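quick one, structure for this:
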Amino acid sequence: MKKYTYKMKLLNTEIKNKVLQSMMRILDGSKNEIIAANKKDLDLFDKSDRAMYDRLIVDEKKVDSMIGAIDEILQQEDPVGKIKSERVLENGLKIQNKTAPFGTIMIIYESRPDVTIEAAVLAFKANNKILLKGGKEAIHSNLALEACWHQALEENGLDKDWIKLLHMNREETQEFLRNPTEKLDLIVPRGGERLIAFVKEHAKCAVLVSGRGNNFLYVDQTADWANSIKVILNAKIEKISACNALDKILVNANIDDYATKMKELNEVLNSHGVSVLVDKSASNILKDNEQIKDEAIWYEEFLAMKCVVGSVGNMEEAIGLINKYSGGHSATIMTKDQDMAGEFMDQVDSAAVYHNASTRFTDGGQMGVGAELAISTDKLHHRGPLGLEQLVTNKYYVYGNGQIRD
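Below is the predicted model:
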């Protein structure tokens, strides 16, 4: 019979906040050690993978942002034990539905050491134990950050097992997912298609998918063109390694001066170092651009200075392409027509839909959620940024005085 580690006990808000206060102080005093550990990882990394390399970097500013993320969660209300609903039945039973911890959350992620802070602080404040499975490319950074967590926990008389870094290769991880040595309640893979498929194939508990972008922007015929160019550039080049970056641009062929605008869009993107692939229709205007030969390109999240520009005849065609090919993460419509924007936002099946704004705002901090565990593209139990309030489940409390069911 399999023996599981017992679930971590419920902690009061005061002790959880004391751990976070300790962690902020410890991180601030350990900046040099953390940055030195990160340098070991950077020195061993292949810099040709720019997106992954950018995610790996930890400098003084990044440590300060980690401290800021903890402080933000420290200030937020404890999400555990909040009454969601309450009623008294005719038979006298009082029923409360209250928020409760998941139990143990495992997060599997690549490259980003700041996840070791942000994921752990969210899970811990929501009274969950967290198992961190970072990539081997960030091992020195993650070990340094785990040591800080353990110091903060021990200073406040808590077990180090609340926050634990797992040291497993691919085969060991696969075996752990199939036959975990402790009870897992939720797994969150943060990464590309291969990582997500690997976890879904082998995991025996709930998996909450996050991380895949492949975001679309549609330029309607009534769009403000200058505004559209500005939004496209921000969404595409501001941070190519982010899951909320832009990959596909669809332009309505009925827009005024269509050919001129398509050429301008291509030139602007090229001038900022972005290579532009085109569909068959757009290639009639952008004759020198590489044309898409494989449909798989439409499904691809680039994480690179590359995008697709396509041409559509109307909004319905754009919506059809987005719902077929996108990752269900974020999509934007650029238009002056409020009714059209409303229809687009209702019909597009993505976690976040935008009117005249960059997809780069799909982020916990930018959306007012605060630090996030991930951006979920699943529909159960939550879609969008997974902040503190989303890291709890629910539990029914039923109070009686001897009632029995007839």
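
for the rest of this, base every contact and every neighbour count on C-alpha atoms.
Fine.

what about the strands in the stretch 151-300 of the chain?
Per DSSP state E, counting those that start in this stretch, the stretch 151-300 of the chain carries strands over the ranges 163-165, 186-190, 215-219, 246-252, 275-278.

point out the most buried one among those strands.
The highest mean neighbour count among these, using mean count of other Cα atoms under 10 Å, belongs to strand 215-219: a mean of 30.

quick one: contacts for N215?
Shown in contact with N215 (Cα atoms under 8 Å, 6 or more residues apart in numbering): 244-248, 301, 326-331, 359.

and L42, how far is that from D64?
19 Å (Cα to Cα, to the nearest Å).

neighbour-wise, which of the two wins?
Neighbours per residue (other Cα atoms under 10 Å) separate L42 from D64, with L42 holding more: 20 against 16.

any buried residues in stretch 310-319, and which?
Buried positions in stretch 310-319, judged by neighbour count with 16 or more other Cα atoms under 10 Å: 310-312, 314-315, 318-319.

again with stretch 154-161
Here stretch 154-161 shows L158 as buried, counting by 16+ other Cα under 10 Å.

who's in contact with that stretch?
Stretch 154-161 is touched from outside by 15, 18-19, 22, 129, 149-150, 153, with contacts defined as Cα under 8 Å, 6+ apart.

and the two most separated of those residues?
S22 and K129 (18.1 Å; Cα to Cα).

ok, the two, which is more surrounded?
Taking other Cα under 10 Å, S22 and K129 do not tie; K129 has more neighbours (25 against 18).

shouldn't the more buried one be in contact with A123?
Yes. Between K129 and A123 there is a contact under Cα atoms under 8 Å: 6.7 Å.

to compare against the first, here's the next sequence to fold:
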Amino acid sequence: MKLLTKDIKNKVLESMERILDEEREAIIAANKKDLDAFDSADRAMYDRLVVNEAKIDGMIQSVKEVRSQDDPVGKIKSSRELENGLKIFNKTAPFGTIMIIYESRPDVTIEAAVLAFKANNKILLKGGKEAGHSNKKLEECWHKALTENGLEPEAWIQLLNMNRQETQEFLKNPPEKLDLIVPRGGERLIRFVKDHAQCAVLVSGRGNNFLYVNKDADWDKALQVIVNAKTHKISACNALDKILVDRNIPGYEDKVRELEKELRQNSVELLADDDVRKILPDTSPVEDESVWYEEFLALKAVIGSAGNVEEAIDRINKYSGGHSACILTEDEATAQAFMEQVDSAAVYQNASTRFTDGGQMGVGAELAISTDKLHHRGPLGLEQLVTNKYYVYGNGQVRE
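Next up is the predicted model:
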């Protein structure tokens, strides 16, 4: 794939910012067709599907932030000259063709494509049928921006319109070389892609995020963080699902009751383990262990107890999705131990898990939140959409 200059890429992105602004009404009108055909009873999916003025502002801002970042391609990672005179440079290089499969969220059509394009990759976008009109309109915006700047649109950004069977066949026998596939959705989607893909798959895994209230926590701070992490945006993969309260916190029972009151005032449905139900008998029991593995994507949470930080760490590492985990404590040593030992892509002390997001973490847009450990973990931003290549310069050297 030909390497584009930073200037050409940034001109395309400038055009895209303008086009998104000009096409606001048409984008929202296309999205309304999707919303009208969707069952709004599935609140989490419906929230993800909505495109409004604020969402378009966010799309434009994502493009601007990526445009302002350095070109990630061609950066020298290392260099050396050997005794035989060979000069070896390890440089960043594009992946080639990236495919992302995602559900519901039309803004992924902007964020994924802007990152892939700035990193000099072609991207194939396989959005869900529920966002068909929205995604098609956003693809038209991309193609207009590319055409304005003398680039072949489908050589860089292409929206795929395939049903499940067609997608399966595409994964098994791709009509062009695929270098990386990113499934962004639930466990069924991830399994589907892994079962059929013939190239590398980078998983954007489930949330099921845990928060542990240590015995040394500032309780007022804790309540504020818990409510934000649980209720700020229930459809996000960084939303809170499970809360563990240390039984040794001063005033344990009163604090658990206060936590219940605070969450119920925010319309959160509560389940509790056996220990907590002794204090909160009106809460629903955790009837099956599978609930501890579940990502809710709803105004729903489990409150459980923990005897100490080690017990909390073990519980989190057993059940969480490896996305985000938080400890609320004023003890720095305890926080450090928790953050080192919890096996999650992002670990927090005294802050909401809602910050596990590319924009919030300073990488601009995000392709996904990777819960894999290879090739990257956490928000997939611009710098993570390149691989590397060795450039070796010689003068007739042969190996003896």
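
circling back: just among the contacts of stretch 154-161 of the first structure, which is most surrounded?
Going by other Cα under 10 Å, W149 tops the contacts of stretch 154-161 of the first structure with 27 neighbours.

follow-up on the earlier one: shared neighbours, K129 and A123 of the first structure?
With Cα under 8 Å, 6+ apart, K129 of the first structure and A123 have common neighbours I105.

in ChimeraX, select just the buried ones from the contacts of N215 of the first structure.
The following ChimeraX line selects those of the contacts of N215 of the first structure that are buried, judged by 16+ other Cα under 10 Å:
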select :244,245,246,247,248,301,326,327,328,329,330,331,359
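
would you turn the contacts of N215 of the first structure into a markdown table with distance to A259 of the first structure?
As requested, these are exported to a markdown table (distance: Cα to Cα, whole Å):
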| residue | distance to A259 of the first structure |
| --- | --- |
| N244 | 28 |
| A245 | 26 |
| L246 | 22 |
| D247 | 21 |
| K248 | 18 |
| E301 | 27 |
| S326 | 26 |
| G327 | 29 |
| G328 | 30 |
| H329 | 30 |
| S330 | 27 |
| A331 | 24 |
| T359 | 25 |
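
which ones among the buried residues of stretch 310-319 of the first structure map onto helices?
Residues of those located in helices (DSSP state H): 315, 318-319.

quick check, nearest of those to L195 of the first structure?
I319 (27.9 Å).

my guess is that closest one meets F344, correct?
Yes. If you go by Cα under 8 Å, I319 of the first structure and F344 touch, sitting 7.0 Å apart.

can you pull out the helices in the second structure?
Here the second structure has its helices, by DSSP H, at 6-22, 24-36, 43-49, 53-68, 107-118, 132-148, 164-172, 187-196, 219-231, 252-265, 274-277, 290-293, 309-319, 332-341.

could you give the angle of the last one to strand 209-213?
Helix 332-341 of the second structure and strand 209-213 are oriented at 160 degrees to each other (axes from the mean of the first three to the mean of the last three Cα atoms, to 10 degrees).

buried residues in helix 332-341 of the second structure?
Buried residues in helix 332-341 of the second structure, counted by 16+ other Cα under 10 Å: 334-335, 338-339.

that helix vs the first structure - mean distance after superposition?
Comparison of helix 332-341 of the second structure with the first structure after fitting gives an average deviation of 0.4 Å (mean Cα distance after the TM-score superposition for the first structure).

can you give the contact residues for that helix?
309, 313, 327-329, 347-349.

what do you get for the fourth one?
For helix 53-68 of the second structure, the surrounding residues in contact (Cα under 8 Å, 6+ apart) are 10, 13-14, 16-17, 20-21, 24, 28, 107, 110-111, 114-115, 118, 359, 364-365, 382.

sorry, back to before: can you put the strands of the stretch 151-300 of the first structure in a markdown table and add distance to L143 of the first structure?
Formatted as a markdown table, the strands of the stretch 151-300 of the first structure follow (distance: least, Cα to Cα, whole Å):
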| stretch | distance to L143 of the first structure |
| --- | --- |
| strand 163-165 | 8 |
| strand 186-190 | 19 |
| strand 215-219 | 33 |
| strand 246-252 | 33 |
| strand 275-278 | 38 |
